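sequence-free structure coming up:
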């Protein structure tokens, strides 16, 4: 039972983290930065990748 609760928390937190990273990636300042010098904010990558990893670990805990 404890693993299922941890899994659910990880999935929910991972989805929230991935959405936060995408919001940063899609923000106006990030779009201007990508247009001018091609850089993507590291916070966006960290949020999206960290969220995906958290969701995957959470899904393995649910099984």
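Looks like it arrived, so ask away. Predicted model, so just to flag it, every value in this text is computed and none were measured.

only C-alpha atoms from now on, for both contacts and neighbour counts.
OK.

stretch 32-44 spans what distance, first to last residue?
End-to-end distance of stretch 32-44: 14 Å, with C-alpha to C-alpha, to the nearest Å as the criterion.

can you list contacts of the stretch of helix or strand residue 46 belongs to?
According to DSSP states H and E, residue 46 maps onto helix 42-62. Contacts to helix 42-62, defined as C-alpha atoms under 8 Å, 6 or more residues apart in numbering, come from residues 3-4, 6-25.

of those, buried ones?
Among the contacts of helix 42-62, those classed as buried by 16 or more other C-alpha atoms under 10 Å are 6-8, 10-22, 24-25.

one more to weigh against that first structure:
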């Protein structure tokens, strides 16, 4: 039972962090930076990848 609660929490937090990372990636300042020098903010990648990892760990905890 405790693993399921942790899994559900990880899924919810992971989705929120992934959305946050995508919002940073899609922001106007990030788009301007990508246009000028081709760089993507590290926070965007960290949020999206970290969120996906948290969701995957959460799914494995539920099973």
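Good, I have the coordinates. This structure is a prediction, so every number in the text was calculated from the model and none was measured.

what's the average distance of the helix holding residue 46 of the first structure to the second structure?
Once the two models are superposed, helix 42-62 of the first structure sits on average 0.1 Å from its counterpart in the second structure (mean C-alpha distance after the TM-score superposition for the first structure).

what's that helix aligned against in the second structure?
Residues 42-62 of the second structure are matched to helix 42-62 of the first structure when aligned by TM-score structural alignment.

chain center to the matching stretch, what's the gap?
Offset of stretch 42-62 of the second structure from its chain centre (C-alpha atoms, centre = their mean, to the nearest Å): 5 Å.

any idea which element the counterpart of residue 6 of the second structure in the first structure lies in?
Counting by TM-score structural alignment, residue 6 of the second structure corresponds to residue 6 in the first structure. Using DSSP H and E, residue 6 of the first structure sits within helix 2-25.

what are the contacting residues of that helix?
For helix 2-25 of the first structure, using C-alpha under 8 Å, 6+ apart, the contacting residues are 30-31, 40-41, 43-63.

could you redo the last one with a cut-off of 6 Å?
Helix 2-25 of the first structure is contacted from outside by 44, 47, 48, 51, 54, 55, 58, 61, 62, using C-alpha atoms under 6 Å, 6 or more residues apart in numbering.
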